[in-house]
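Novice: quick one, fold the following:
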Amino acid sequence: MDGEKALEKTNRINALFDFYGPLLTDKQQTFLKCYFHDDYTLGEIAADFQISRQAVYEHLKRAEQVLEDYESKLQLADRHGRLHAGIDLLESQIAGLPEQWRQTFAETAAKLRSSE
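Specialist: This next block holds a predicted model:
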């Protein structure tokens, strides 16, 4: 896997973990945090937990699949992305308004952004 795709995957797993992490088992949470957040290698995780690299790999793959399954059913991360893209567009449109209208609309956009 090239660097750009690896970074994209890491960002996706971290985003899904933000939404669905509490629904994973403790072991799945720990392994995902170690691998995707703390940048441990499979070997380092295996050594820390006294299991094989293959077992770590299988735990990670299963946890990734569970996260993807939750997202396919609930689509919280996708909704979050669409919402923030819409707010970004709204804010750029507000910037083009006459000065006397900007403040009120900017406050509304800020409320939308902070509502999550």
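
Novice: could you use CA atoms for every contact and neighbour count after this?
Specialist: Fine.

Novice: so where's the longest helix in this protein?
Specialist: helix 53-74 (DSSP state H).

Novice: so which elements touch that helix?
Specialist: Based on contacts counted as 3 or more CA pairs under 8 Å, 6 or more residues apart in numbering; DSSP states H and E, the elements that helix 53-74 packs against are helix 3-20, helix 26-32, helix 42-49.

Novice: before we compare anything, build this one as well:
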Amino acid sequence: MTEDRILEKTNRINLLFDFYEPMLTDKQQAVLKLYFHDDYSLGEIAEQFKISRQAVYEHVKRAEQMLEEYESKLLLLTRHERRLKLLSEAEELLLQSPGDLADRAADYMRRIVHME
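Specialist: Got it, this is the predicted structure:
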């Protein structure tokens, strides 16, 4: 796997984790935080939990699968990304609008973004 793909996967897992963290077990949450957020190695996590590296690997893989399953059913990340894309497109259109309209619309967009 290339470095770009690894970074892309890490970013996706982190985003999924932001949406679905409460749906994971405490252990899954802890392992994913250490592995993806804090960049711990499998060995470092294994040492901390007093389990094998293989067990840590299996915890990470299972948690990743759970996150992807939740996303396939609930689509929270997909909808979030779609909203951000639409807001970006709207912002581009507003830049081409007369000043007063652009200012008012930009204010609405800021309010929409901060609702999440």
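
Novice: returning to what we had before: need the helices and strands packed on helix 53-74 of structure 1 in TSV (columns: mean neighbour count).
Specialist: Shown next, in TSV, are the helices and strands packed on helix 53-74 of structure 1 (neighbours: other CA atoms under 10 Å):
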stretch	mean neighbour count
helix 3-20	15
helix 26-32	18
helix 42-49	15
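
Novice: without its sequence neighbours, what residue ends up closest to the spatially most central residue of structure 1?
Specialist: Centroid-nearest residue in structure 1: Ala15, 0.3 Å away (criterion: CA atoms, centre = their mean). What sits nearest to Ala15 of structure 1 in space, not counting adjacent residues and going by CA to CA, 6 or more residues apart in numbering, is Ala77, at 7.0 Å.

Novice: got a list of what His84 of structure 1 touches?
Specialist: Arg113 (CA atoms under 8 Å, 6 or more residues apart in numbering).

Novice: residue range for whichever strand or helix holds it in structure 2?
Specialist: According to DSSP states H and E, His84 of structure 1 maps onto helix 76-95. Helix 76-95 of structure 1 lines up with residues 76-95 of structure 2 when matched by TM-score structural alignment.

Novice: could you give the number of residues near the alignment partner in structure 1 of Pro22 of structure 2?
Specialist: Superposed on structure 1 with TM-score structural alignment, Pro22 of structure 2 falls opposite Pro22. Neighbours of Pro22 of structure 1 under the rule other CA atoms under 10 Å: 11.
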